[in-house]
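A.B. asks: got a predicted model here, sequence first, then my questions.
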Amino acid sequence: MRTDEPSVPAGFWMPTEREARLLVQRAGGTPAFVYGRAALRAAVDRVRAASVSGAELYYSLKANPHPGVVTALASLVDGFDVCSTAELETALNAGMPAAKVLFTGPAKTRSEAAAALAAGVAVTVESPGQARLFAEVADGLGVAGRAVVRLNTPYPGRTPGSAPSPNQFGVAAEDLAEVVDVLRDSALSVDGLHLFFGSQYADAGVIGAARRAALERARDVEERFGLKLGLVSVGGGIALPWCAADPDVDWAGLEAASDEPQAWGDDGDRTVVCEYGRAIAGPAGVLLTTVLDVKTVGDRRYVVVDAGLNHLFVAGRLVAGGGRGEPLVRAVGPGRPGAPERAYVTGPLCSQLDVLAEDVPLPQVAAGDTLMFLGVGAYGPTFSPSGFLSRDKAGEIVH
């Protein structure tokens, strides 16, 4: 039985013992998420080097919309991707120009369409009905708008040769002509195409092939419909290896292949966008949590902490189960006397699902000690059922 801790992926921020203890005090106690500015900067540099050469980098706020994180990233990335009016306001308040904000999402209400068009940001169009909605709203507001048509793109398999998977996003090929006609008859210009190919890919060959296919498809659409596109978003797709069983990202392969899909166009009027969320925010976040109790039931050691799936849903059994392996959890400090042992880290909720880490190596700990989960800067509080059992929310600070 292994009792050694799995290695920390390159780029993941891990505060020192002193830093962690001071951050707990600064946050007013635990549970608390802490996001590191230096780690955010390093993550941006890393994904930029692994992106299409010359592409602009957009951050997707759905991964982590904390205002401090978004403000820190506003000067590091080239634009923001938002999926709600709340995210739209966060992006604009962080200082990102409206011309560099893209409002996405498979369904948009009339009020969301109005807010986006009134703010002057570009909007994705994902169906003929959505095209008509934006056309009507733009006409009612008396404003022009920039439409980026999202094309339905089956998600490629995780490894070369594996089968793609269908999804509900974007305009079906048979509906594209109708969407273009509706937009041409409206106050909106067809400014670009959005070809997102999925998330959590580690294989450089799969990512590179998806990028090339996206650019080839964009060129075909532009020629077929006589469009003059200003922007083509080819998504991001780079994985966050949060559990021990997750494959490592082939960063070297991505950097070596970054020049293969050449930048879109050669006249300076077109822009390729690579869009990332978890690959930027994920490595920069840690969750600090206090041990409330330690007990043994049968042959299992349970370490009960004050953080639960209501704070970190991605660690719960509903999401992280299925053999993904050991989440990256560490004790703050060297631990207490005694050899490390395997443990189950569980939360305070009255639910059998509230297991944050199953059968992971931990040093000896006791009530009052602090643990930290690494690589949790993405899909944390806003992805979690924070209202469950009406318990307190976790704190969040940027360091």
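C.D. replies: Perfect, thanks for sending it.
A.B. asks: hey, let's count contacts and neighbours off CA atoms from now on
C.D. replies: OK.
A.B. asks: which parts of this structure are helices?
C.D. replies: Using DSSP state H, the helices assigned to the chain run over residues 17-26, 37-49, 67-74, 85-93, 110-119, 128-141, 176-184, 204-225, 251-256, 278-281, 317-320.
A.B. asks: and among these, the most buried is which?
C.D. replies: Mean neighbour counts were taken over the helices of the chain using mean count of other C-alpha atoms under 10 Å, and the top value, a mean of 29, falls to helix 278-281.
A.B. asks: contact partners for the residue nearest to Leu92 when sequence neighbours are not counted?
C.D. replies: Distance criterion C-alpha to C-alpha, 6 or more residues apart in numbering; nearest residue to Leu92, sequence neighbours excluded, is Ala98 at 6.8 Å. With contact set as C-alpha atoms under 8 Å, 6 or more residues apart in numbering, Ala98 has these partners: 92, 119-122.
A.B. asks: again, only this time at 7 Å
C.D. replies: Neighbour list for Ala98: 92, 119-121 [criterion: C-alpha atoms under 7 Å, 6 or more residues apart in numbering].
A.B. asks: dump the helices of the chain to CSV, plus distance to Val234.
C.D. replies: Supplementary listing: those in CSV, determined by distance: least, C-alpha to C-alpha, whole Å:
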stretch, distance to Val234
helix 17-26, 38
helix 37-49, 14
helix 67-74, 20
helix 85-93, 21
helix 110-119, 22
helix 128-141, 21
helix 176-184, 18
helix 204-225, 6
helix 251-256, 15
helix 278-281, 15
helix 317-320, 27
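A.B. asks: what's the closest of the ones you listed to His311?
C.D. replies: The closest of those to His311 is helix 317-320. By C-alpha to C-alpha, the value is 13.2 Å.
A.B. asks: and the gap between the residue nearest to Leu92 and Leu287?
C.D. replies: As for Ala98, its distance to Leu287 is 32 Å (criterion: C-alpha to C-alpha, to the nearest Å).
A.B. asks: then Gln352?
C.D. replies: 21 Å.
A.B. asks: of the contacts of Ala98, which pair is most distant in space?
C.D. replies: The largest distance within the contacts of Ala98, taken as C-alpha to C-alpha, falls between Leu92 and Gly120 and amounts to 10.7 Å.
A.B. asks: of all the helices of the chain, which lies closest to Glu56?
C.D. replies: When the helices of the chain are ranked by distance to Glu56, counting by C-alpha to C-alpha, first place goes to helix 37-49 at 8.3 Å.
A.B. asks: take a look at this one as well, against the first:
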Amino acid sequence: MKAHDTLTPFEQEQHQLKIGNKTLSQIEMLVGSTPYYAYDRAILSKTVSSLKEALPERISLHYAIKANPYPPLVNFMRPLVSGFDVASAKEMLLAIQSGMSPNEISFAGPGKTEDDIRAAIVAGITLHAESTTEIQRAVDIGKQLSIKPNIAIRINPAFELKASGMKMAGGAKPFGIDEEQIPSILAELDYQMLNFRGFHIYAGSQNLKIEAIIEMHQKTFALAERLISITPVQIDYINIGGGLGIPYFAGETRLNLAPVADNLATLIAQHSSLCDIELIMELGRYLVGEAGVYVSKVVDIKASRETTYAVCDGGLHHHLANSGNFGQVIRKNYPVAVGNKMDLQNADTETVTVVGPLCTPLDIIADKVQLPALEIGDYIAVYQSGAYGASASPQSFLSQPELSEILL
């Protein structure tokens, strides 16, 4: 699959791929060398605005910083969304320093330390508590600081998001508190010692199945209504999670938002108990994944028996997900192109395996793909690389040169 044919919103400048208003060679001059990630502001803006136009007005959109914590990108996203979700104290500081209101920042994750909780309480953000121990720690630390902690409870629902890339709910999970435990917890909470803000119901991620997403939302709203009915105080919000996927592999297409949005509108109308409560959709990959390209350069071409290898200066240490070692059971290629030969993508091609510089057979950029005849110095562009790229990769592995990032 060649991404420029079916997936990518990036432009071409004659024969070179163009990101923002710069070609790949111009970007290399800006950052100093390959490999690099380049992110397109216009695509980020268009993705967010298109989603807002599709979704019911009642839905507030939050960005999960874990998908891409590159500071310029986070700062760019701040005015585009209504809030941030963070997964560490470092991400929390990044969110606060972007100018986002602490009231619109939530902190999720099952392993928050006492220092994390203390920092969150001082900052005034909301802790998405994932255990009764965490709730008690927050209350105790709040007493020490004479500050009421802002707390919401992350729920591990009994249902899961079917066909999701990562199942985050249903059955035994380290995330959240099982929904059947919630009634007794709500009955025992001392609401004088905390600001109880709501619930986070997150069932799964990276889903392209409309029916599965609709079913998840139906079950999420039903659960939210039950939770509200047994909560003795007024809550501020329900975070319904995300789950919306983007296409990566051959045969996948972009998610049709219309039926998802129509179903949400129906659910909002049906569940009157939610009429005075903010409804948050928290997304990461969906907002930023298609706005990024990972670029490396061919440094050698060699033949080994029946296979032609193009060896690049970047690989799995920069883009672990693309290598197939970040959740794939059977490795599949991300969409790739020869970034300086865009006019030749549909011309005569050859079968080539593109690899990185590391001394491991796991370092694969693209396996047995059809590309225009490669030469040393060509740019290999990997699309759909805006999420879980640089920050999700072992950049220190084998002490290779550092990676660059740029927002254009």
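C.D. replies: Received, thanks. Just so you know, these numbers come straight off a predicted model, no measurement behind them.
A.B. asks: can I get the contacts of Ala98 of the first structure in CSV with distance to Ser84 of the first structure?
C.D. replies: As requested, these are arranged in CSV below (distance: C-alpha to C-alpha, whole Å):
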residue, distance to Ser84 of the first structure
Leu92, 12
Ala119, 13
Gly120, 15
Val121, 12
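A.B. asks: quick revisit: pick out whichever of Gln352 and Leu287 of the first structure has more residues nearby.
C.D. replies: Taking Gln352 of the first structure and Leu287 together and counting by other C-alpha atoms under 10 Å, Leu287 has the greater number of neighbours (26 against 10).
A.B. asks: what's that one aligned with over in the second structure?
C.D. replies: Aligned counterpart of Leu287 of the first structure in the second structure: Tyr294 (TM-score structural alignment).
A.B. asks: tell me how far the residue lying closest to that match once chain neighbours are set aside lies from Asp348 of the second structure.
C.D. replies: Once flanking residues are discounted, Tyr294 of the second structure sits nearest to Tyr37: 4.5 Å by C-alpha to C-alpha, 6+ apart. Applying C-alpha to C-alpha, one obtains 28 Å for the distance of Tyr37 of the second structure from Asp348 of the second structure.
A.B. asks: what about those two, which has more around it?
C.D. replies: Residue environment comparison for Tyr37 of the second structure versus Asp348 gives the larger neighbour count to Tyr37, 25 against 10, counting by other C-alpha under 10 Å.
A.B. asks: Gln384 of the second structure pairs with which position in the first structure?
C.D. replies: Structural alignment places Gln384 of the second structure opposite Gly375 in the first structure (criterion: TM-score structural alignment).
A.B. asks: for Ile213 of the second structure, same thing?
C.D. replies: Aligned by TM-score structural alignment, Ile213 of the second structure pairs with Ile207 of the first structure.
A.B. asks: looking for the alignment partner of the residue nearest to Tyr294 of the second structure in the first structure.
C.D. replies: Tyr37 of the second structure maps onto Phe33 of the first structure when the alignment is built from TM-score structural alignment.
A.B. asks: surely that match touches Leu287?
C.D. replies: Yes. The pair Phe33 of the first structure and Leu287 qualifies as a contact (C-alpha atoms under 7 Å) at a distance of 4.4 Å.
A.B. asks: gap between the two ends of stretch 26-43 of the second structure?
C.D. replies: With C-alpha to C-alpha applied, stretch 26-43 of the second structure spans 19 Å between its terminal residues.
A.B. asks: how far away is the equivalent of Val171 of the first structure over in the second structure from Gly171 of the second structure?
C.D. replies: Residue correspondence to the second structure (TM-score structural alignment): Val171 of the first structure is matched to Ile177. From Ile177 of the second structure over to Gly171 of the second structure the distance is 11 Å, taken as C-alpha to C-alpha.
A.B. asks: if we can go back for a sec, so what corresponds to the residue nearest to Leu92 of the first structure in the second structure?
C.D. replies: Taking TM-score structural alignment for the superposition, Ala98 of the first structure sits opposite Pro102 in the second structure.
A.B. asks: look up how far Cys274 of the first structure lies from Gly79 of the first structure.
C.D. replies: When distances are taken as C-alpha to C-alpha, Gly79 of the first structure and Cys274 of the first structure turn out to be 10 Å apart.
A.B. asks: mutual contacts of the two, please.
C.D. replies: Overlap between the contact sets of Gly79 of the first structure and Cys274, as judged by C-alpha under 7 Å, 6+ apart, is given by 57-58.
A.B. asks: if I pick the residue nearest to Tyr294 of the second structure, what's in contact with it?
C.D. replies: Each residue near Tyr37 of the second structure by C-alpha under 7 Å, 6+ apart is listed here: 292-295, 404-406.
A.B. asks: right, and the pair among the residues you listed with maximum separation?
C.D. replies: Spatially, the most separated pair among the contacts of Tyr37 of the second structure is Gly292 and Ser404, at 12.8 Å (C-alpha to C-alpha).
A.B. asks: tell me which of these two has more neighbours.
C.D. replies: Counted by other C-alpha under 10 Å, Gly292 of the second structure and Ser404 do not tie: Gly292 has more neighbours, with 27 against 17.
A.B. asks: so that one sits against Tyr388, correct?
C.D. replies: No. With contact taken as C-alpha under 7 Å, Gly292 of the second structure and Tyr388 are classed as non-touching, separated by 10.4 Å.
A.B. asks: what do we get in the first structure for Val369 of the second structure?
C.D. replies: Under the alignment (TM-score structural alignment), Val369 of the second structure maps onto Val360 of the first structure.
A.B. asks: distance of its match relative to Asp78 of the first structure?
C.D. replies: Using C-alpha to C-alpha, we find Val360 of the first structure at a distance of 39 Å from Asp78 of the first structure.
A.B. asks: likewise for Gly321 of the first structure?
C.D. replies: The gap separating Gly321 of the first structure from Asp78 of the first structure is 35 Å, by C-alpha to C-alpha.
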